[in-house]
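Enquirer: task: produce atomic coordinates for the following.
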Amino acid sequence: MFPDIRGLRRPLFAFAAGLAMAMAPFGAANALQGEGFAQDRSDIAADPAVRYGQLDNGLRYAILQNDTPPDTASIRMAFNVGSMVEEDDQRGLAHFIEHMAFNGSENVPEGEMVALLERYGLQFGPDTNAGTSREYVVYQLDMPEVDDETIDTGLFIMRETASNLTLDIDAIDRERDIILSEERLRNTPVRRWSNALMEFRYPDSLVAQRDAIGIPEVIQTAPREAFARYYDEFYRPDRAMLVIVGDIDVDRVEAEIADVYADWAASGNPAGPPVAGSVDPDRGFETGYFHDPDFFTVLTVESVQPDTIEEDTMASRFDGLLDSLATGIVSRRMSTIISSGTSPLIQGGANFSTEEYGFAARANILAVAQPDRWEEGLAVVEQELRRALEHGFTQSELDEQLTNLRTALETSVEQADTRVSSSLSDALWSSWRFNQVFGHPVDALARYNEYEDDITVEAVHAAFRDQWAGNGPLVFLATSLEIDNAEARIADVWNESAQTAVDAMEDVEIAAWAYEDFGTPGEVVERTEIDDLGVTRLVFDNGVRVSLKQTDFENDVIRMTMTFGRGDLEPRNEAVVDTVASSVFTSGGLEAHSFDDLGRILAGRNVGGSFSVNAGSFSMSGSTTPADLELQFQLFAAYMTAPGYRPESLAQFRASLPELRRNLGSTPGGVRTRDISRMLRSGDQRFGFPTQDEADDVDLDDVRAFLTPALESAPIEITVVGDFEEQAVIDAIAATIGALPDRAEDWPEYDDNRILEFPEATETPIVLTHNGGDDQALVNVYWPTTDDSDVHVSRTIRLMRAVLALKLTERLREGEAFTYSASSSNVESFYHPDYGYLYVGADVRVENIDPVYEAIGLIAADMVNGEITDDEMLRARRPLLEQIQNAFESNGVWLGWLSQSFEYPERLDRIRTITDDYSDITLEEIVVIARTYLSADTAYRVTVVPAAAE
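Expert: Reported below is the predicted structural model:
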C-alpha cells in the first residue's frame, strides 16, 4: 500500500477490520423524535436536489435524480427498528423476517421473488439484499434499468415486503435451518468478543442482549404468532423511509409512490423506542477479560457518559468536528508509534460516538497488541491517553488534520456531480436513521469555512477532555492467552503505568518533499489512436508505454496503474519473498522519507495507492486529481528509484502474521483462505499464506534482490483512465517515469516458473481442521478446467458457473436448507498455461457433509445431462449482461481492461467482443463445457471440520 494521505492507511494485513463494529458510532435508536425530516428542525441546509415527502399514513420518502451510473437506480426501504425491540420470545426474529421477505407474499409466491428480480437483471446478493442490526432493518434493490416497468417492479417488491408478507409457517420452518446456518457462520471469535465487550460496557442492558442474529432456541421454535406480532407492530409506514436515487423521472416516481403506498395502513400501536439501557455515571475504574485461543489480543479503553438525542444543528456539527479532530490526532500518534517497528502494538486508534443507542456517548481507544507484550501495549495506551488529556495537542498535529480535512471537502465538491447512486441512497436513509440533515458537499465546505477560525488546539483539547469526562476508565483485554486473575493483573498494569510521567508532545518539523527531479523529461516518440475504444497509446523515448482513456464517469478523478517485470514469476532467493515484498515495500518508505514522514509531507494532497506482486507483473496503482497529478507520478517514480527498505516495515509484518494466521484458523472459511490456495497448486509456496518460519527466513536483502532488477530495468506500461487533460498527463509522466533511464525492450518470460500443477482428484475428501465451533464445517469441490487463452471458452465457463450457482442456491439453500450461502467461482489463468479451476462450496453442519457432497454431485450431473432450462439461462445471463453494461461506465474496470494491453494486444479485442460474446453463448455450449469439466473423476475435494471432530 502506498501512503494514502487521505487516510494514511497501513500496509499491514487489515486483520482487525472485523473489530470495527465495536468502534462504530451508533445513532439515535429512533428517528421518530420529530415530525417530518431533520432539516425541518435544523439550521443546516438540506440538499435542494432531493425531493422529500410524507404520505398521510406516515411513510417518508426521498427521491434524487442522479445519472451515475446512467440508466440505473437504487431503491432502499428502511425501518427504524431492529432486534432491540424484540421481546424475549422474539430474539432473532427481526433478522428472520428479513429472510422471509424473499419467501412469499400476497402477490409473489414463495421462491419467486428472487427469480423475478433475476429476470430483470438483478443478481441475488450484490443487487438484491437486506440487513438487520439492533436499530434498523433495510432492504435494497439496485435496478439495472430505469424503464417504467423495472422501476414499478422495484416499488411493488418493496410494498410486498412492507405489508404483504404471508409468513407462512411451512415457509418459516423451511427457513429455520438456513438462519441457523447463518448463525453458525457468524459465530466467530470477533462476534463473541463483541458481545462480551458490549456486556462489559453496558451491563444488564437490553442492547447487550439483542445481538441481531438471535439465539438458536428462538430460531428453532418460535411460532408464527411471534413473527406476526413483530411484523404487525413494527412494519408500519410511520416507521419507514423509502429512498430512490438514480436516472429517473422524479415526478413520475413520486406519483407512483403515492399510488402504490397510500393504502398501506398501519396495524398495531406506534410504539416508541425501547429503553435500550442506561449509563451509571458513578461507575469507576473497572477491568474486564475475554479469552479465546484463536482471537487477536485487543486492548479496549473506554469512558461512557449519559447522552440524549439532539437535533442536527450547526452547533452540534461543530462539536462533532472538534471531536473528530481530537480522535484523529490521537489515532495519528498511535500510528507513528506503531510504525517504529519496535512497538508492542500492531494497530490502534481512537473514536468517539454520541447518541449511541439513544442513551450514551462513548470515548474509545482500541489497539491490537502482540500477545506476549500486552502489558507493554496497555501501558502505551494508558500513557498516550493521559498525554493527550494532560497536555493536549500541538499546532502541527492540528494543521495536518485540518489540511487533510479541507482537501477532502474540496475534493467532494469537485466530485459531487458524479457520486454513485447506490452510495447516495445509502447516505439518504442513514441520514434519516441518525436524525441528520442530508446536505450537499458545497454546503459542507461552506460550513467548514464558517467554523475554521474557531478551531484551535485549545478547543480541540477541551473537546477531548469532555469525551473522557464520563465513567471509568473501563479497560477490557481480549486475548488468546490464559491469564490467572486477569482482571486484577490488568488493573495492576494500568496503575503501574499511571505512575510514569508523560511529557507534552513536541511539534514536528515537516521536511520538504525530496523527489521532484528525475532528470531530463522524456519525449513521446510514438502515438497511436484507437478510435473505437477512445484510447490513445504513447511510447516515450526511454521505452515507457502509456495507454490513456479520458472519461467523464468521475469528476476530477484520475486512476492509474503501472506494471513492470513478471511479478510472482520472477526468480527469488526465498519461496515467499513475493508475499513479504507486497507487505513491506511501501511501508519501508523512501530513502529520504519514512512512511510516517510521508503522511506529514504529503498532507492535504490527493495521492496514494498500492503496490502488488501479481501473477505476471509487479504493479503500482493509485488515484489522484488533476491538481496532484504530477505529485502522484513523482511518488511512483520515487518508489521506483529510491525505496527505503526500512527494517521497521519487516518487523511490523512479522509481528502481524501470527495473529492473522491464528484468527484464520478459527473458522472454516479462514482455513480455506489460509491453506487451500497453495494446495490447489500442488504446494507451490508462491501461493497461500506463508508460515511464520517461511516469513522469518525472508530478510530485506531478499526483498531487495527480488525487486531491484525489475525496478531498474524492466519494461514499464502505464494506464491512465479518468477526468484529465491529455497534455497534463503526458507532461507529468515525461518528468517522472519518462525521465528514468532506458528500459529493456523485453523481459524474460520465465517459462519454467509458469508451470502450475492442479492436484490429483480425491475420491475421499482431504480433511483440514479449524479451531472454531464444533458444528461448523465447510465443503469444497474444485474441478480442473483450462487457462484463459481462448476467451470464448473462459466466458462460457463463467456463464456455466452462473447457471450452476442458481442450481446450488435452489437446492442447497432453498430446497434442503443445508447452508446459508453456497459459493462458487472460476479461475482461468492468463499467465499459467493449461491452469484453471471451477469451485463450489458451502458452509454446513458436520452431519451434512456427505449429503452436501452428494447434492453437489447430482447438480453437476444435471448440468452434464443438459438439464438446464431457458429460464435458468435468462436468470444467469441477464444479470451478467447488466454488470457488463455498467462496467463500460466504470473507470476502475477500464483500467483493468487496458492494463498491459501493449504486451497483450488481444485484450483490446476482448473489450470489443464481451457483450456480443456473452449474449450469443448457447445452452448447447454450456452443456458441452459442463461435460468437458464437471467430471466426478477429476474433482478435488477438501473438507474443513472442527479439530475435535477429526
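Enquirer: CA atoms for contacts and neighbours, from now on please.
Expert: Fine.
Enquirer: can you list contacts of the helix or strand where A638 lies?
Expert: Take DSSP states H and E as the rule and A638 turns out to sit in helix 629-641. The contact list for helix 629-641 (Cα atoms under 8 Å, 6 or more residues apart in numbering) reads 515-516, 518, 558, 586, 590, 606-608, 620, 622-624, 711-712, 728-729, 732-733, 736-737.
Enquirer: before we go on, could you also do this sequence so I can check it against the first one:
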Amino acid sequence: MRINFRLSLAALALLAASTSVSAQVKKKPAISPRSKPVNVAQQVKSNAALLPVDANVVIGKLSNGLTYYIRKNSMPQNRAELYLVNKAGSILETDAQQGLAHFVEHMAFNGTRDFPKNQLVNFLQSSGVKFGADLNAMTSFDETIYQLPLPTDSVNVFEKGFDILANWAGHVTFDQAELDKERGVVLEELRLRGKNAQERIQNQILPTILSNSRYADRLPKGKEDVIKNFNLATIKSFYDDWYRPNLQAVIAVGDFDPKRVEQLIKDKFSALKNPVNPKPRTEYAVTATPGTVVKFATDPEFPYTLAEIIVKHPGTKVKTTTDYLQSMRSSLFNQMLNARLNELMQKPSPPFLYSNASYGAFIGKQDAFSSVVVARPGGLEEAVTNLVAEVERAKKFGFTLTEFERAKQNALIQIGNAYKERDKTRSVNFVTEYQQHFLNGQGIPGIGFEYQFYLDNIDKITLEQMNALAAKFITDQNRTIIVEAPDNEKDKLPDEATLLGWISAAGKNLTAYVDNVSTKPLLEKIPDAGTIVDEQRDDSLGVTTVTFANGLKVMLKPTDFKNDQILIAGYGFGGTSLASDVDFTSARLASDLVANGGIGEFNQIQLQKMMTGKNVRIEPYISDYTQGFSGSSSPQDLVTAMQLIHLYFTQPRKDNDIWQSNMSQVRSMLVNRHLDPQSVFQDTVTAVLNRYNFRAMVPTIGRLNTATADKAFDFYKSSFADAGSFTFTLVGNFDVTSIKPLLATYLGSLPAGNTKKAYVDRMMYPPAGQVTKTVNKGIGDKSSVQLVFSGDYVYNAQNNIQLDALEEVLNIKLIERLREQESGVYAPQVRARYQKIPVGRYSITISFGCAPENVDKLVAATMDEINKIKLNGAQLTDIKKFQAEDLRAQQVQLRENYFWVGYIASGAQNQDDPHRILHYPKTLQTVNVASTKDAANKYLSGKNLVKLIHMPEKKAEK
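Expert: This next block holds a predicted model:
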C-alpha cells in the first residue's frame, strides 16, 4: 500500500545487495494472447519486414496528440487495468526541480479538480481498490506511470476511472497545505529506500557507469534540499510543461466493451490542451567511452564484495523481423552462457557466491553485455577470473551443438506455453507491452505472430551465428569495470592494473567446454500401480479425494483457469521439529542437499539437461512442522512430474560436492553479515520473537560445523520414508478419470508403513509480557520500528475474519495518521498472522521506518489509534472498505489455480471446514463496529507486546 518509484537502470539491480544479485536481461515484446498463428512470410512481405501490430489492440490518437490503446480481455473476469503513461520523468527536471517528477506523482493522489484532498483514495477504497497493492504509481528517468485496476461490473466505478485518469493527466490542483504535508512523506520514502550502504555505493559508481551523463545527475529520488525547500510555482511548472496530451497515453485492457471505452477516452481526454509554446522533449543518451574505465567503491556497511563488467553497445529496438530474430539469438546466448556459470556453482568449493552474464537493454539509448560476480570474502581474484574465463571460453570455442539444441527446445517450450495460454493471459501483461510500444517504439505483433515466427525461424539460426555473438558482445571498448566491497576488504582489493591483469590473463590456457549429458531414462522400471480404496466427490467445490491402499491421499480439483498448468502440493507432518537439538542443523539443510543433488544416478546438472523441453518443476522441502513437495507441470509433462516425486521418495541422491558447495556458500554469507544494519536488526527481531530459540535463528559457524551430509541425508530419508502419511493436492487442467491411473502408478505405489507422524511444538513464538529491545547499529539517519502483539488463539473462520478486518482497518488508520497527518512515515504496514499448527497462536505486527527523532512520537500516535478502536470500534466506513476490498479480491482469486491449491492444501492441514469459501460472503458480514472493538481489546490488549526498535549507532561525545 504505497506509491512506488524505481530506477529504470538494469545494470544497477545488483545494488540491492541481497543474497541474490542480478542484472536484467532485455526481453522481447511481451506476449499478446488471443491471436491465431499467422503466415509470417506473407506478413513480412506485405509490411516490408516491419513487425505487424496485433489486430486485437485498438490504437488511436486524439486531435490533441494523446495516444490510446484499448484491448478487450477477460482474464480476470469483470476487471480492467487502466494506466496513464507520461513520457516525462526525472531526466526532464531542471536543477531546481530535482525530485519533483516523483513529487508530482505523490500530489496526484492528494487532490485534483474533481477529487479534492483524499477523496480519490477514499472513493477507490470504498469500491474495493486497495491503496498501494492495486492503486499505485511509478516514476523513473524517462516516464511516470499511474496504474488503476478497477472492477467493470460496476458501471459507475469503472467509468469514474476515466475521470480519475483525466484528472491525473491535466487537473492536479497542488493545494499548498497538502503539498507541505507531503514533503515529509516523500522524504520518508527516500529514507526508507536509502540512507544505507547501497545508496552510498550507488552515489560513488553512478557517474562512472553513466559516463557523467545527465542520467547520473537526475536520479528519480532527487535531492533532499530541493524537496525541503521548493515552492509551489516550481513544481507546477514541471507539471504544466510535461503533463501534456502529446506526451501521454491511456492504456485500457480488460473485460469491457472496447467501443464504449474508446468513447469514454474521447469524452474525458479530448479537452486536455498542450502548452501554447511547448518545451521540446529532449531525448538524452549515455555517450560511448573509448577503452576501459575502472571504479572501486567501498562502504563500512556493504556486506559483499562484487565486480561487474559492463560493455556498452548502441541501443536496439525490436521493430522489424530482423530485430526480432536477433533478440531470439541474444536470448539463446544468455541462456547457454548462464547454464555454464550455474554449473560452476555445483563444485565442492564454488569460485563465487553468485554470477550472471547477459546481453540486454541498458539505459540512455544503449544496450550492454553485463557480467556480475559476487565473491567469497577474500576471493575476488578467484571470482573475477572464473567469471571472465567462462565468458572467454564461449568467445574462443563457442557453444556445443547439444547446448544449442537444448536452448532452442527451451525457447520453443516458453513461447509455446504463452501461445497455449493466449486466451488466459492476464490483462496487466498486455499493459506492459503497450507501455513499451508507446515509450520506446517496441513492436507488438501478438502471440500468434510470435509463435509462428519462432516455429518458422528458430532452425534458421545457426551455431556459427551464435558463436559469433560472443565476439560482438565482449570487447574492451566502451567498457566499465566496477568493484564494490566493504571497507574491511579495502586493503585486500587490487589496484586498477592488477585487476585488468586478472581479466587479461583469465582467457589464457582455456580448454573447450565439455557437455556432460545422460541418455538414460529418468525411471528405468515403471512401478506396479497401487490400488484406490476410497473415493469421495464434493460437487459443491468440484474436489475429488482419492485414497490409495498405502494410505496416501490426493485431492483433485480440475479447472479451466489455465490451459497449460497443473499445480502440485504435497505434505506430511513432522518437519525439522522431529530433529533433536544436536542434529537440527543437519536436518535444516537436508532438503537443500537433496533438491540440489539430483536423483538416483543423475546429478543435478544431468537432471536439468534431461528436463530440457519439459514444462515441469518439482521441489522437495522440509519446513518446521511439515515436509513435502511444491511444483507445477503442463498436462503433457505430468508423467515426468509424478516420476520426479516418486524418485524423490524412493531414490534421493546424496551429492557430497553439492553439500560442500552449499556449506561453503552459507559460511561465506555469514562472514560479513554483521556489517549490514538491517540484517543485524532482523536477526535480533527473529531471536526475540522466538525467545532466542536457535532453531529459528540464522545458524552460527559453530552450529554449521556440527552438520554433516550423512546426518542430513538420513533425516531426509526418514522424513519421506512413509508416503502413507502424505496428502497431495492437484489443481489445474486435467480430467479426474484420466489422471487416476497415473497417480496410482507413481503415488499409490510408494512404500508406506503405519506410522502417522505428528510434530513437536518447539515453542517458537513471542515471549509473554512486555518486552522492549533497541538495536543501535548503522551510520545512516534512519530507524525502524516493529510493535508485535501476540498470544494464544482459537483458530476458526469467525476469529480469522475478525483478525483480517483488524489488520486492514489498522492499515487504513495508520496510513491516515502516521503518513497523511503526521507526515512521519512512508508506508506503515500491519500484518496479522494466525496459526493452528503446532498450537493456536496469533500475532499482529505493526512496522514502519522513520527518522530517529520521531520514533517515540510515532509509537505514541500508533498506540493512540489502537486505543480509539479499543474504545469505540472501527469506523463503519473503514469496515466497508475492508469488506469491499476483500470481496473484490476473492472474486479474482476464485478463478486462480494458485488460490485453490493453497486453499485446499492448507485446509486439509488445519482440518478446516472445506466449504468455508462458500460461506465467506456471509462470514464477512459478521465484521461490524462492535466486533472490531471486541477484537481490538482481545488481540491488542498490550498484555503481550514486544517493541523492537532499530536506531543508528550512538555518536561518541567529543
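Enquirer: returning to what we had before: out of the contacts of helix 629-641 of the first structure, which are buried?
Expert: Buried members of the contacts of helix 629-641 of the first structure, counted by 16 or more other Cα atoms under 10 Å: 515, 518, 558, 586, 590, 606-608, 620, 622-624, 711-712, 729, 732-733, 736-737.
Enquirer: what's the biggest strand in the first structure, counting residues?
Expert: strand 345-356 (DSSP state E).
Enquirer: now do it: which elements does it pack against?
Expert: helix 314-338, strand 360-369, helix 647-664 (3 or more Cα pairs under 8 Å, 6 or more residues apart in numbering; DSSP states H and E).
Enquirer: what's the matching residue for Q467 of the first structure over in the second structure?
Expert: Aligned by TM-score structural alignment, Q467 of the first structure pairs with F473 of the second structure.
Enquirer: that match and F369 touch, don't they?
Expert: Yes: using Cα atoms under 8 Å, F473 of the second structure is in contact with F369, at 6.0 Å.
Enquirer: return the distance of the longest strand of the first structure from the chain's centre.
Expert: 18 Å (Cα atoms, centre = their mean, to the nearest Å).
Enquirer: which residues touch that strand?
Expert: Strand 345-356 of the first structure has contacts (Cα under 8 Å, 6+ apart) with 16, 23-29, 307-310, 323-324, 327-328, 330-332, 334-335, 338, 360-370, 377, 467, 652, 655-656.
Enquirer: which part of the second structure lines up with stretch 159-174 of the first structure?
Expert: Mapping stretch 159-174 of the first structure onto the second structure (TM-score structural alignment) gives residues 166-181.
Enquirer: in that stretch, which residues are buried?
Expert: 166-174, 178-181.
Enquirer: and stretch 406-420 of the second structure, by the same measure?
Expert: 406-408, 410-413, 415-420.
Enquirer: just the strands in the stretch 51-200 of the first structure please.
Expert: 51-54, 60-65, 73-79, 128-132, 137-143 (DSSP state E, counting those that start in this stretch).
Enquirer: same question, the stretch 751-900 of the second structure
Expert: 770-776, 783-792, 829-835, 841-850.
Enquirer: nearest to S518 of the second structure, out of those?
Expert: Nearest to S518 of the second structure, of all the strands of the stretch 751-900 of the second structure, is strand 829-835, at 45.2 Å by Cα to Cα.
Enquirer: nearest spatial neighbour of R798 of the first structure, chain-adjacent residues omitted?
Expert: The shortest distance from R798 of the first structure to any non-neighbouring residue, by Cα to Cα, 6 or more residues apart in numbering, is to N826 (6.7 Å).
Enquirer: got the end-to-end distance for the match of stretch 159-174 of the first structure?
Expert: Its first and final residues considered, stretch 166-181 of the second structure spans 24 Å by Cα to Cα, to the nearest Å.
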